[in-house]
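Peer 1: Have a look at this fold, sequence not included:
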């Protein structure tokens, strides 16, 4: 069994298969770093939709205050730059085989739902600090998760 770099979902159904695969690698002399964390799915479409709505609201807010360059896409990149940072990606030239590493903003599509919620909370807090009140529909997943965390 080949375990991908992003990990696998370990369940009672696949535990024995995973255990056997790891045991075989250990017998061959390989060693591993094992980090267990609760499974969570990738960020949801609901989170993504609300985040893009927020970027439109933030853009409108900033443009009304003289920041004409602040398109929704600019706002999205600025929030990712500020709160998510960069990741290093390796690219391969298919003609020469040469590889280069480049840093690029982290992608929200690769965040887990809990990471996306944390990111959105940071964006919401920053927006409040500058006087921009982002709408959070009471029916949204973000609202529900925020309410659960307050309990």
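Peer 2: Arrived safely. Note that this is a predicted model, so its numbers are computed, not measured.
Peer 1: hey, let's count contacts and neighbours off CA atoms from now on
Peer 2: Fine.
Peer 1: show me where this structure has strands.
Peer 2: Counting by DSSP state E, the segments of the chain that form strands are 86-92, 99-105.
Peer 1: Of all those, which one is nearest residue 12?
Peer 2: strand 86-92 (32.7 Å; CA to CA).
Peer 1: Packing partners of that closest one?
Peer 2: The helices and strands touching strand 86-92, judged by 3 or more CA pairs under 8 Å, 6 or more residues apart in numbering; DSSP states H and E, are strand 99-105.
Peer 1: Tell me which residues are up against the strand it packs on.
Peer 2: 77, 80-81, 84-93 (CA atoms under 8 Å, 6 or more residues apart in numbering).
Peer 1: A further structure is provided below for comparison with the first:
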């Protein structure tokens, strides 16, 4: 039986009937909205580790060039601001119950592996344009995907 997660249900030809039964049960509650899109794995731990290594390298580069404010956290936010953008999210004041919509930086944890690769490519290109050479370990996923693209 497929497991329902916050990311949805991975629908395959093997679990199609089982998913149909789960949906039938849900329809007893009322009408449902179902969105179907291609399944992609979330960004990998390798990609996340590389991004954080790069944020540190960019921070050191910028600080070395006089930008004392450029902490690793600042770099991370600046890269997300520049290349990922914002999402609208609802916040609720637990005291008053007031609901407001705010913009917040998109989280890399919400990206799939392809989207994360694209984000990392943008960061790498930006860094190269300011002569900041980033480390790309030979055994990392980004290197492997980059090599496949360039083959």
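Peer 2: The structure has been received and is ready for your questions. What you see is a predicted model; the values in this text were computed from it and never measured.
Peer 1: Same list, the strands of structure 1, but as TSV with mean neighbour count and distance to residue 13 of structure 1 please.
Peer 2: Output for those, formatted as TSV (neighbours: other CA atoms under 10 Å; distance: least, CA to CA, whole Å):
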stretch	mean neighbour count	distance to residue 13 of structure 1
strand 86-92	11	33
strand 99-105	12	36
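Peer 1: a markdown table please, covering these and showing distance to residue 151 of structure 1.
Peer 2: Compiled in a markdown table, the strands of structure 1 are given as follows (distance: least, CA to CA, whole Å):
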| stretch | distance to residue 151 of structure 1 |
| --- | --- |
| strand 86-92 | 33 |
| strand 99-105 | 33 |
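Peer 1: tell me the contacts of residue 63 of structure 1?
Peer 2: 69, 70, 71.
Peer 1: if we go to 7 Å?
Peer 2: Neighbouring residues of residue 63 of structure 1 by CA atoms under 7 Å, 6 or more residues apart in numbering: residue 70.
Peer 1: Quote the end-to-end distance of stretch 108-115 of structure 1.
Peer 2: 9 Å (CA to CA, to the nearest Å).
Peer 1: ugh, wrong one, stretch 98-112 of structure 2
Peer 2: End-to-end distance for stretch 98-112 of structure 2, by CA to CA: 33 Å.
Peer 1: how far out from the middle of the chain is it?
Peer 2: 11 Å (CA atoms, centre = their mean, to the nearest Å).
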